[in-house]
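[1] need a structure here:
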Amino acid sequence: MSAAIRTTLIRTLKTPVLQSTTTTTTTTTRALSTTPAFSKAVTDSIKDTVKAVDRATADAALKGIEVGENVVGKAENVAGEAKSTAKEYSGEAKNVASQYMGETKGKASEVEGKATGKKEELKGTAKGMKEEALGKARGTAQEVEGKVKGSL
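    All right, here's what the predicted structure looks like:
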């Protein structure tokens, strides 16, 4: 507190002591202090209240910003993890598709080979039947020619 507000009064008391032949005096000093009653004006109390509200609002806003930053950070982490997981699954899907494609190509080649073999087999059978039919036709033709010649 300022010196203007605080007033200090020093009072000196002199107390006589009984003496027999000489007189001796003792001086005692004591401090008396008075302070005026401290009372705030209405404007000061309003200012203090406004400051407290302003401070609380600022603290809440800062806390909200920090929470928002944390949420954004966590969302970025989750998005990054989801992206890497999606890439991983995409790679696995490509591998599985490639595997099935290879198996399908192998089976297609196998079926093609079997079909070609069956075709050649049937071609051979047809050729054999053709030759057999030609042989029979020639045999019958010779037989008929022989009969015609024999009857002449």
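[2] Please make it C-alpha for all contacts and neighbour counts, starting now.
    Will do.
[3] Relative to the whole chain's centre, how far out is the strand or helix carrying I46?
    Per DSSP states H and E, I46 falls inside helix 42-151. Its chain's average C-alpha position is 27 Å from that of helix 42-151, according to CA atoms, centre = their mean, to the nearest Å.
[4] got it, and stretch 144-152?
    Chain-centre distance of stretch 144-152: 101 Å, with CA atoms, centre = their mean.
[5] Sequence B follows; please return its structure for comparison with A:
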Amino acid sequence: MTPHYSFELVQSRDTYLAYLRLRRAIFCDEQGLFKTTDEDDWDASAFPIAAVQHGAPGGEAVVGTVRIYEAEPGLWYGGRLAVERAHRKQGVVGRGLVQKAVTTAHGWGCHRFLALVQAANVPFFESQNWRSLEERAHRDRPHHLMEADLASYPPSDEPRPLPEQRFR
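    Now for the predicted structure:
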């Protein structure tokens, strides 16, 4: 049976905690990029997005994450794209998260969407209509600063939550 996923802005505390647990599992435990947490100052203004698997044993489960944030008017970044190992090979979760992130920001006035991508993931992003702008080292690992082709990501009509409506 093929899993069913939804890609949504995080709106509940339980989903947010699951989102943070998955990020920590990937970026701290699995990859060792951070010691105890991958949270940073951008999390305060970021919009967290979760990939939720429906029909999973025990109910719904967060199996992927990404965050988006506006660094300056019209300039948006995506980051902390994480997918549970069991859901990586099919590519559905990663593609869905990228699509949700870029189309959402585009609908909220994004004129340029960037991400700092681990070198191993550059081909995946290139297949999603992104291009590498430059190579960089980040946390002593090779990365690429990449840009999404916004023409490939029509703007979403999802309303942007007001600051007091954002989940934290």
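[6] TM value for the aligned chains?
    The TM-score (TM-score structural alignment, normalised by the length of structure 1) is 0.14; 27 aligned residues with a CA RMSD of 3.3 Å.
[7] list the helices and strands the helix holding I46 of structure 1 packs on?
    Applying 3 or more CA pairs under 8 Å, 6 or more residues apart in numbering; DSSP states H and E, we find helix 42-151 of structure 1 packed against no helix or strand.
[8] Wasn't R30 of structure 1 part of a strand?
    Yes: assessed with DSSP: H, G, I helix; E, B strand; the rest coil, R30 of structure 1 lies in a strand.
[9] ok, it touching R11?
    Yes: using CA atoms under 8 Å, R30 of structure 1 makes contact with R11 at a distance of 6.1 Å.
[10] Give the closest residue to T65 of structure 2 in space, chain neighbours not counted.
    Nearest in space to T65 of structure 2, with sequence neighbours left out and distances taken as CA to CA, 6 or more residues apart in numbering, is A50 at 4.6 Å.
[11] residue contacts, the one you found?
    F7, E8, L9, V10, T15, Y19, V62, V63, G64, T65, V66, L97 (CA atoms under 8 Å, 6 or more residues apart in numbering).
[12] what about stretch 112-126 of structure 2, start to end distance?
    Taking CA to CA, to the nearest Å, stretch 112-126 of structure 2 runs 16 Å from one end to the other.
[13] Outside of that stretch itself, list whatever touches it.
    Outside stretch 112-126 of structure 2, the residues that touch it by CA under 8 Å, 6+ apart are 74-79, 102, 105, 131-132, 141-148, 150.
[14] which of these count as buried?
    Neighbour-count burial (16 or more other CA atoms under 10 Å) applied to the contacts of stretch 112-126 of structure 2 gives 75-79, 102, 105, 131-132, 143-148, 150.
[15] can you tell me which of these are in strands?
    Under the assignment DSSP state E, those contribute 75-79, 131-132, 143-148 to strands.
[16] Tabulate those (JSON lines), appending distance to A115 of structure 2.
    Output for these, formatted as JSON lines (distance: CA to CA, whole Å):
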{"residue": "L75", "distance to A115 of structure 2": "11"}
{"residue": "W76", "distance to A115 of structure 2": "9"}
{"residue": "Y77", "distance to A115 of structure 2": "5"}
{"residue": "G78", "distance to A115 of structure 2": "5"}
{"residue": "G79", "distance to A115 of structure 2": "6"}
{"residue": "R131", "distance to A115 of structure 2": "10"}
{"residue": "S132", "distance to A115 of structure 2": "10"}
{"residue": "H143", "distance to A115 of structure 2": "10"}
{"residue": "H144", "distance to A115 of structure 2": "8"}
{"residue": "L145", "distance to A115 of structure 2": "6"}
{"residue": "M146", "distance to A115 of structure 2": "5"}
{"residue": "E147", "distance to A115 of structure 2": "7"}
{"residue": "A148", "distance to A115 of structure 2": "8"}
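[17] Of these, which is the nearest to R24 of structure 2?
    Compare each of these with R24 of structure 2 using CA to CA and the shortest gap goes to G79, at 13.6 Å.
[18] list the contacts for the closest one?
    By CA under 8 Å, 6+ apart, the residues touching G79 of structure 2 are V66, R67, I68, A115, L116.
[19] Same list (the residues you listed) but as a markdown table, adding distance to H54 of structure 2 and secondary structure.
    Converted to a markdown table, those look like this (distance: CA to CA, whole Å; DSSP: H, G, I helix; E, B strand; the rest coil):
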| residue | distance to H54 of structure 2 | secondary structure |
| --- | --- | --- |
| V66 | 18 | strand |
| R67 | 21 | strand |
| I68 | 23 | strand |
| A115 | 28 | strand |
| L116 | 30 | strand |
